[in-house]
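Engineer: my questions concern the predicted model and sequence given below.
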Amino acid sequence: MQRDELNDLHAFIAIAEERSFTRAAAKMGISQSALSHKIRRLEARLGVRLLSRTTRSVSPTDVGERLLGGLIPAFAQIKDHLDMLGELREKPAGLIRITAPLHATRTVLWPVVARLMRDYPEVEIELSVDSGLRDIVADKFDAGVRLGEQVARDMIAVPIGPELRMAAVAAPGYLRGRGIPRAPQDLAAHRCINLRLTTAGGLYAWELEKGGRELNVRVEGQFTSNNVEVIIDAAIDGFGLAFVPEDYVAQHIAEGRLERVLDEWCDPFPGYHLYYPSRRQPKPAFALLIEALRYRA
């Protein structure tokens, strides 16, 4: 069936329901002459008269009533199917691709993602665990997770976790033998465990801050690794001072395997943010993820 035929049938239904060309034309947003043309074309195509017209009213003929009896439920069924498709379109479903570093994945992202997938089986998640600053547009990710200070200004950024702190720690035995550093300058006299950055390949400079004063300190030591957990193991085994996320070593500190130093030089900084490029209305599944991750202090 051609589109014109469907439009003409819809016009016939409107006139039959309104009992007026004027009201039906207003309802459909077309002129009365255009509406009359549709009815003439429909009656000519079917070879029957569908409407009885008088100066005061319009009503379906017997044939028109019979046609209406079939058309109205058929059009209602079509509307129901379209409404159903609309509901399916709004139902959270589909693939969401995210890139995030390991620490953010374990502490913030995975607990929410796991719950989301259980509650919405039609939602699929692909999570790329990567410490590098990926180009999420070029690499076709829906979103990335990074520290607030690492997110580009042209991205939409949603906070998904609390502020973070770093911790300078060492084994008690190491500190007994080498002394406790009281200021950043004292680090030059200590063995420190370096972190090799996976992005640029260089060594991470310890970012210390106290009351708005910032210091980036290059440290030296016997051991270097690109893995924070290995660095913590080395610190526990007495190979020097380590500078790592606070929550990684909280239990080790509580149980006495590590001691904290330079605590006053470890001010909090913005935590993890979910970032994405588009300001258009997000897909239902992605909008659901954003709200599930959004941090509320």
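Structural biologist: Happy to help now that I have it. Everything quoted here is computed from the prediction, not taken from an experiment. Numbers count the residues shown, from 1 in each chain.
Engineer: C-alpha only now, for contacts and for neighbours.
Structural biologist: Noted.
Engineer: tell me how far Ile13 lies from Ala74.
Structural biologist: Distance of Ile13 to Ala74, given as Cα to Cα, to the nearest Å: 12 Å.
Engineer: more neighbours: which of these two?
Structural biologist: Neighbour count, other Cα atoms under 10 Å: between Ile13 and Ala74, Ile13 has more, with 20 against 12.
Engineer: quickly find the element holding the closest residue to the more buried one other than its chain neighbours.
Structural biologist: Sequence neighbours aside, Leu68 is the residue nearest to Ile13 in space, at 6.9 Å (criterion: Cα to Cα, 6 or more residues apart in numbering). For Leu68, the host element (DSSP states H and E) is helix 62-90.
Engineer: tell me which residues in that helix are buried?
Structural biologist: Neighbour-count burial for helix 62-90 flags Gly64, Leu67, Leu68, Leu71 (criterion: 16 or more other Cα atoms under 10 Å).
Engineer: hang on, the earlier thing: surely the residue nearest to Ile13 and Ile15 touch.
Structural biologist: No. With contact defined as Cα atoms under 8 Å, Leu68 does not count as touching Ile15 (11.0 Å).
Engineer: do you know how far the closest residue to Asp142 other than its chain neighbours is from Leu68?
Structural biologist: Nearest non-adjacent residue to Asp142, counting by Cα to Cα, 6+ apart: Arg97, 5.2 Å away. Here the criterion is Cα to Cα. By it, Arg97 lies 50 Å from Leu68.
Engineer: let's bring in a second one:
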Amino acid sequence: MPISERSASFDDLHVFLAVVEAAGFRVAARRLGLSPSTVSETISRLEAQVGVPLLTRTTRSVVPTEAGSAFAARLAPLFGEALAAMRDVANSKDVVRGRLKLNVPGAVMRDILPPLVDRFLKRHPEVQVEIVVEDRLVDITAAGCDAGIRYGEHLEQDMIAVPIGPRHQESGLAAAPSYLARHPVPKHPRDLLDHACLRIRFAGAALNAWEFEKGGETIRVDPPARIILGTAGVEALIHHALTGQGVLYSFRNWLDPHLASGALVPLLRDWWPRYDGPRLYFSSRFMPAPLRAFVDVVHEQSAAPPASADIRGRPPATGK
């Protein structure tokens, strides 16, 4: 039967995208509340309608064919717009309902994003918020997210970007007094080559050099790593710094409480680099009601006077 005479249903397309995202029938079925056999039958029916295989099935995985990948790439943003339109219709003038899904790096989850989400949910209690925390760069539309948070160098040109959190941030370098009692205090960034260092690896990235700035001069050093942890292990890495295991180069806002208490001592303070803070970004094509309401909260926070004159920490340069 020609496809023009019988179009695929909205539900069938939803099932197809769920299988592509989950890379399997069972996981997709569990997320959709369907049986695996129903999901499999739906995909077979859809493939019969379009006339080409959309998925390659093996005993271990389900991956889209070339045609399936192209179909999913075109379908995902259209499906997202349709869902956004449905959610907008469901929203009355005074009540915002639906889901807000954000893709964010772990760096914003300590003190930048949580207060904004708390304020947003207090104002809009009927919205469900889902936060996907990952440091690798993804296409937020293809991933089914309404918006993402990234630093300036990661923004696509066709996206709208709104500053979120501090306008400027800073990296910091510190070590515990117990470590400094056993090692000389570094006087220059290159001195770090002779120190034990605690380093953060961002997902999917090489272990990048530490960057320092002073008087227009920029220096990058790649010091030896005593301990390496991903962003999910930041609390443990800070613990190792506090117990004197090495020198930590990190977001200043992660260091500030320990610098204030004296548990960590700032090092090379004149060399700490400063640059733009993160931004919330989203497609210029459509803006669902929950996202529009969240952006309003972000704008209000940006307009509010800062709680103190201190700069709130920024991510270290990673070359990503």
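Structural biologist: Nice, I can see it. It should be emphasised that the depicted structure is a prediction, and the values quoted were computed from it without experimental measurement.
Engineer: what is the helix holding Leu68 of structure 1 packed up against?
Structural biologist: The helices and strands touching helix 62-90 of structure 1, judged by 3 or more Cα pairs under 8 Å, 6 or more residues apart in numbering; DSSP states H and E, are helix 3-18.
Engineer: next up, the contacts around the most centrally placed residue in structure 2.
Structural biologist: Closest to where the C-alpha atoms of structure 2 average out (Cα atoms, centre = their mean) is Val104, at 2.0 Å. Residues near Val104 of structure 2 by Cα atoms under 8 Å, 6 or more residues apart in numbering: Ile131, Val132, Val133, Glu134, Asp135, Gly148, Ile149, Arg150.
Engineer: corresponding residue for it in structure 1?
Structural biologist: Aligned counterpart of Val104 of structure 2 in structure 1: Ala100 (TM-score structural alignment).
Engineer: now swap in Gln245 of structure 2 and tell me
Structural biologist: Gln245 of structure 2 maps onto Phe239 in structure 1, by TM-score structural alignment.
Engineer: please apply the same query to Glu130 of structure 2.
Structural biologist: So Glu130 of structure 2 corresponds to Glu126, using TM-score structural alignment.
Engineer: okay, helices next: where are they in the stretch 101-250 of structure 1?
Structural biologist: 102-104, 110-119, 172-178, 228-236, 246-254 (DSSP state H, counting those that start in this stretch).
Engineer: which one of the ones you listed lies nearest to Tyr295 of structure 1?
Structural biologist: Closest approach to Tyr295 of structure 1 among the helices of the stretch 101-250 of structure 1 is made by helix 110-119 (11.4 Å; Cα to Cα).
Engineer: ok, average deviation of the closest one from structure 2?
Structural biologist: Helix 110-119 of structure 1: mean distance to aligned residues in structure 2 after superposition is 1.8 Å, counting by mean Cα distance after the TM-score superposition for structure 1.
Engineer: distance from the chain centre to that helix, please.
Structural biologist: For helix 110-119 of structure 1, the gap between its own C-alpha mean and the chain's C-alpha mean amounts to 13 Å (Cα atoms, centre = their mean, to the nearest Å).
Engineer: show me what it is packed up against.
Structural biologist: strand 123-129, helix 284-293.
Engineer: so is Ala82 of structure 2 in a helix, a strand, or just coil?
Structural biologist: What DSSP: H, G, I helix; E, B strand; the rest coil gives for Ala82 of structure 2 is helix.
Engineer: for Asn208 of structure 2, see how far away it is.
Structural biologist: For Ala82 of structure 2, the distance to Asn208 of structure 2 - Cα to Cα - is 41 Å.
Engineer: who's more crowded, those two?
Structural biologist: Taking neighbours as other Cα under 10 Å, Ala82 of structure 2 and Asn208 compare with Asn208 leading, 19 against 13.
Engineer: excluding its backbone neighbours, what's nearest the counterpart of the more buried one in structure 1?
Structural biologist: In structure 1, Asn208 of structure 2 lines up with Tyr204, judged by TM-score structural alignment. Leaving aside its sequence neighbours, Tyr204 of structure 1 sits nearest to Leu195 (Cα to Cα, 6+ apart; 5.5 Å).
Engineer: I figured that neighbour hits Leu203, correct?
Structural biologist: Yes. Using Cα under 8 Å, Leu195 of structure 1 makes contact with Leu203 at a distance of 5.7 Å.
Engineer: which of the two has more neighbours?
Structural biologist: Per other Cα under 10 Å, whichever of Leu195 of structure 1 and Leu203 has more neighbours is Leu195, with 24 against 17.
Engineer: make a PyMOL selection of the buried ones in the contacts of Val104 of structure 2.
Structural biologist: With 16+ other Cα under 10 Å as the criterion, this PyMOL line picks the buried residues out of those:
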select buried, resi 131+133+134+135+148+149+150
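Engineer: so can I have a markdown table of the contacts of Val104 of structure 2 showing distance to Asp11 of structure 2?
Structural biologist: Listed next are those as a markdown table, based on distance: Cα to Cα, whole Å:
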| residue | distance to Asp11 of structure 2 |
| --- | --- |
| Ile131 | 25 |
| Val132 | 24 |
| Val133 | 28 |
| Glu134 | 29 |
| Asp135 | 32 |
| Gly148 | 26 |
| Ile149 | 30 |
| Arg150 | 32 |
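Engineer: which one of the contacts of Val104 of structure 2 is nearest Pro273 of structure 2?
Structural biologist: Arg150 (18.2 Å).
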